[in-house]
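Engineer: Fold the following for me, if possible:
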Amino acid sequence: MTTSTPTPTPTPTSRTQTTSTPQDQKARTADLDAETLWRQDRDHFIHPFTDFSQFHDKGCEMITDSDGIYVEDVHGNRFIDGIAGLWCVNVGHGRREIAQAMADQASRMAYFSTFNNLSNAPASQLAAKLAELAPAHLNHVFYTCGGSTANDATIRLVHYYFNRLGKPNKKRILSRRNAYHGTTYLAASLTGIESNNWSFDTLSELVTHLSEANLYRRPEGMSESEYCDHLVNELEAHIAKIGADNIAAFIAEPIMGAGGVLMAPRGYHKRIQAVCRANDILYIADEVVTGFGRLGHFFASEAVFETQPDIINIAKGLSSGYSPLGASLISDELYAVLGTPQCKGGVLSTGFTYSGHPVSCAAALKNIEIMEREDICANVREVGPYLEQSLKSLSHHTTVGDVRGSNFMMCLENVADKATGELLPVEARVGDRVAEEAQKRGLIIRPVGHLNVISPTLIWSRETVDTAVTILDEALSATTASLKRDGFI
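Structural biologist: Prediction:
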């Protein structure tokens, strides 16, 4: 176990080179009253996934500024952003080109409906660009407002598709435990993280959850290939039990994100898709996180996992989080049915007021332009393996049971016993402790229960990786000390 003396939170110039001066940063935050903001936020803003056992007393920390790989709080403290906002600020913060593209479009036309045979240029141009980037058979784009609505809308379209084919019984959706597909009503039902739906209702009669693909916690003594066989056999058994004529689709993240960056055994997705094809079950890839460079490619399904999904759902990195936007990429085969009138005067009666929002689409077009011009996917393919290797060096810590992930999508699993994988008590709040210690030292990572997720902006360099891993090393040492002090280990 390493020991170190905690370092102070970095000042705006202590760890980084930046185009902003301290005077610029002070000017940006001078008009913000930290205490007033804190109270306004605590008293009126219902945050997603709030821990109300602490929120009423602690409130939230106010992030006010950003630049490149950094974010800054209302007090002027600067941090390396190790979570890319929330898996999404792929090209980095403060891209003036994207801001200008949005401003130009808003000045020209901020919004107009895309209903009733109306459209706009950015939405049309982006749809064509997405068809160019996606696997060859995915040439049609249905716009939504984000990832949850993309997954939600997709299931509605899938049911419509089978109704049109005269197969109205094909309604059941196969998902997986610990999957995350969103929090709208239907998307939350697809989500297999049990705690996400505590005290909430779900459409449980519509969704069946299979086992997650989790190499770290596979049955003892089972090889990777045997584990893959085990998961495929489970799928086949469920299809036999439910009946293929009652199952519409299987939905999966190529790598599970919020569920713990869970890695499937090699060949898993390809084999799962083959079983689906053999049973007339659609294969849906939720690439809300893995899309747009996080694994080194615009789309991971075909390039990394050798699958050809019937639908790929995207959001987050599509616009790098600069404006809300999601989409479902639909295959030619499905579009042949969706694009045929259901009757004289019949319409595809689904969509959103903001489907194809011109300002969001303008942001996405500029985001993609930047990614291509700077070859950001190549940076991920070069720096990503270095991040993986560097993070694995943290395995020497007493509490680090597993370091897993791929490229710029990584996770540390904290345990009480490395040999058995036994977890620490929930009240130890180990993930929170690690995140808090890292933030003290100038790095923001994400705590998810006993896990810590690292999903940075895609412009990290090797030098940034070195700095981040040094901070994590110190944070883990401090966490181990505090767990010992409090009697948890």
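
Engineer: all contacts plus neighbour counts: C-alpha atoms, from now on.
Structural biologist: Fine.

Engineer: ok, and for stretch 144-160, which residues are buried?
Structural biologist: 144-155, 157-160 (16 or more other CA atoms under 10 Å).

Engineer: which residue is nearest the centroid of this protein?
Structural biologist: Closest to where the C-alpha atoms of the chain average out (CA atoms, centre = their mean) is residue 289, at 3.3 Å.

Engineer: Please identify the helix or strand for it.
Structural biologist: Under the criterion DSSP states H and E, no helix or strand holds residue 289.

Engineer: Here is the second sequence; please produce its structure so I can put it next to the first one:
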Amino acid sequence: MTAVAQAILPNEALWEMDRAHSLHPWTNFGPFEDKGSLVITKGQGCYLWDASGRRYLDAVGGMWCTNVGLGRKDMAQAIADQAERLAYANYFVDVTNDPAARLAAKIAELAPGDLNRVHFTTGGSTAVDTAVRMVSFYHRAKGNPTKTGIVAREASYHGSTYLTQSVGKRNGDRIDEFDYKSEGIWHLASPNCYRRPSHMTEEQFCDDLVAEFEALIAREGADRIGGFIAEPIQASGGIVIPPKDYLRRMWQVCQKHDILFIADEVVTAFGRLGHWFASLDEFGVQPDIITSAKGLTSGYVPLGALIFSDRIWDVMAKGGHRWFTSGLTYSGHPVACAAGLKNIEIIESEGLLEHTRKVGDYFQSRMGELSALPLVGDVRGRKLMLCVESVANRETKAVLPDEANESKRISDICEDMGLLVRPLGHLNVMSPPLVITESEIDFAAEVLEKAIRRVTDDLVREGYRIG
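Structural biologist: Predicted coordinates:
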């Protein structure tokens, strides 16, 4: 079939091809076999078009990743030029390439503190997978062979490899049909201030969370715990903003017990909160390791980067006799690294970090107005990373039964009106491109309000008690 013929296939044909042959990530088999997928064929800036020609404002930003916006000729040209010059090169052992070397140096320049070393992967999951393995390598190289365990949190998401899905523990991800690694992995409570015990202040809640970590170390032994991993803001786990000073205090506990602090910045890095990296600039924490992906190339080409300290490198490399046997065929891919370099150049030259800080405040303000609606329990987030949590009762924070399916119904109505938001449990999540404007934010807020009001009315007619 020619490229022209592919381009003019009708929506129905593409829909049926996909329904008949595709297994999507997180496929829900019943709805998929019944309704199939929304077929997207074009993207420009913050907008997507489906195969029928309908336009949508993508308030989800793809999967938290289309930071500089879609359809950019400068990005496409940089990718095309690199593909023509050098489409692929082996990156293993002692071979590198021009874009990979330059991107590693640029990332080291932007990263906080002594995080001057970069290991390229294919995405966030593989970056986190490698980080968890690096914890074991590092401590064994130091002569601590049992100090290999990892501490994570409830409601966390760290990827979908076998290891990273075992480390993460987001509601709904653990299913009976899959097995998960449990030995050497511990989970602490999620730092969700909205869901904290009703008798606790935020400060008391923070104290309790830190004490839980210290109690775990005392119980299991610091000689068994090698790393603590945390998203600065838990993304897919519900846009969880931790209590003030929580991350810094958890980092201090790690420092005390020689536990590596891994900041999972797959979502928050490269501009989402108005910084290159959020850990230090937003939360005052100097991690030992940062994992990143998504905004590194704004989704144009798959690429992940694990960024780690000179201190870790020195320990692993001491003596010169060890092999770090972790990597992927597409590690340091020249086309992906060229895309990363161009993406960073655009963020710098167009002032997108400053724009995000400014427009992010407006985004928070406009979406915050939805708090007045009876179905809305909480609107939370920071800059261009927000969610709206639906509840049946604002006072008790009780949620509706799962069969109410309110977040999906809200997102379906938004889609009908030209807006894409992401339903997750009882949440509707948004992470728009950094190039979004105030007028586009106004549109998103107005559509989302109409959708929530309509779903609220429908739920009441169906006999659900709201408020």
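
Engineer: so what's the residue nearest to the centre of structure 1 closest to, chain neighbours aside?
Structural biologist: Here the nearest residue to residue 289 of structure 1 in space, its sequence neighbours aside, is residue 87; by CA to CA, 6 or more residues apart in numbering that works out to 6.1 Å.

Engineer: Contact partners for the one you found?
Structural biologist: Contacts for residue 87 of structure 1 (CA atoms under 8 Å, 6 or more residues apart in numbering) come out as 289, 316-317, 455-457.

Engineer: do residue 211 of structure 1 as well
Structural biologist: Taking CA under 8 Å, 6+ apart, we find residue 211 of structure 1 in contact with 176-177, 231.

Engineer: what lines up against it once you look at structure 2?
Structural biologist: When structure 2 is aligned by TM-score structural alignment, residue 211 of structure 1 is paired with residue 189.

Engineer: re the thing from before, among the buried residues of stretch 144-160 of structure 1, which are in strands?
Structural biologist: Using DSSP state E to define strands, the subset of these located there is residue 144.

Engineer: pull the longest helix from structure 1.
Structural biologist: Across structure 1, the helix with the greatest residue count (assigned by DSSP state H) is helix 462-485.

Engineer: okay, it sits on what stretch of structure 2?
Structural biologist: Under TM-score structural alignment, helix 462-485 of structure 1 corresponds to residues 438-461 of structure 2.

Engineer: Would you mind listing the buried residues in the matching stretch?
Structural biologist: The neighbour-count check on stretch 438-461 of structure 2 (16+ other CA under 10 Å) flags 440-441, 444-445, 447-449, 451-453, 455-456, 459 as buried.

Engineer: Need those residues in TSV (columns: distance to residue 261 of structure 2).
Structural biologist: Shown next, in TSV, are the buried residues of stretch 438-461 of structure 2 (distance: CA to CA, whole Å):
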residue	distance to residue 261 of structure 2
440	37
441	35
444	36
445	37
447	40
448	37
449	39
451	41
452	39
453	43
455	42
456	43
459	44
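
Engineer: Is residue 97 of structure 2 in contact with residue 334, as I believe?
Structural biologist: Yes - Residue 97 of structure 2 lies in contact with residue 334 (CA atoms under 8 Å); the separation is 6.6 Å.

Engineer: okay, and the common contacts of the two?
Structural biologist: Contact criterion CA under 8 Å, 6+ apart; residues shared by residue 97 of structure 2 and residue 334: residue 89.

Engineer: what are the ranges of the helices in the stretch 251-400 of structure 2?
Structural biologist: For the stretch 251-400 of structure 2, the helices defined by DSSP state H, counting those that start in this stretch cover 278-283, 310-317, 334-349, 352-368.

Engineer: The ones you listed: which one's closest to residue 142 of structure 2?
Structural biologist: Closest approach to residue 142 of structure 2 among the helices of the stretch 251-400 of structure 2 is made by helix 310-317 (6.5 Å; CA to CA).

Engineer: can you name the residues of structure 1 that that closest one overlays?
Structural biologist: Going by TM-score structural alignment: helix 310-317 of structure 2 matches residues 332-339.

Engineer: same thing with stretch 112-129 of structure 2?
Structural biologist: Here stretch 112-129 of structure 2 aligns to structure 1 at residues 135-152, judged by TM-score structural alignment.

Engineer: Over to the matching stretch now: how far is its first residue from its last?
Structural biologist: Start to finish, the residues bounding stretch 135-152 of structure 1 are 22 Å apart (CA to CA, to the nearest Å).

Engineer: Stretch 303-321 of structure 1 now?
Structural biologist: First-to-last residue span, stretch 303-321 of structure 1, CA to CA: 23 Å.

Engineer: Where does it end up in structure 2?
Structural biologist: The alignment of stretch 303-321 of structure 1 onto structure 2 (TM-score structural alignment) covers residues 281-299.

Engineer: what does residue 378 of structure 2 align to in structure 1?
Structural biologist: Superposed on structure 1 with TM-score structural alignment, residue 378 of structure 2 falls opposite residue 402.

Engineer: what's the neighbour count on the residue lying closest to its match once chain neighbours are set aside?
Structural biologist: In space, and not counting its chain neighbours, residue 402 of structure 1 is closest to residue 413: 5.1 Å by CA to CA, 6+ apart. For residue 413 of structure 1, the count of nearby residues is 24 (other CA atoms under 10 Å).

Engineer: What's residue 413 of structure 1 aligned with over in structure 2?
Structural biologist: Aligned partner of residue 413 of structure 1 by TM-score structural alignment: residue 389.

Engineer: just to revisit the earlier point, from residue 205 of structure 2, how far out is the match of residue 211 of structure 1?
Structural biologist: Distance, residue 189 of structure 2 to residue 205 of structure 2, using CA to CA: 11 Å.
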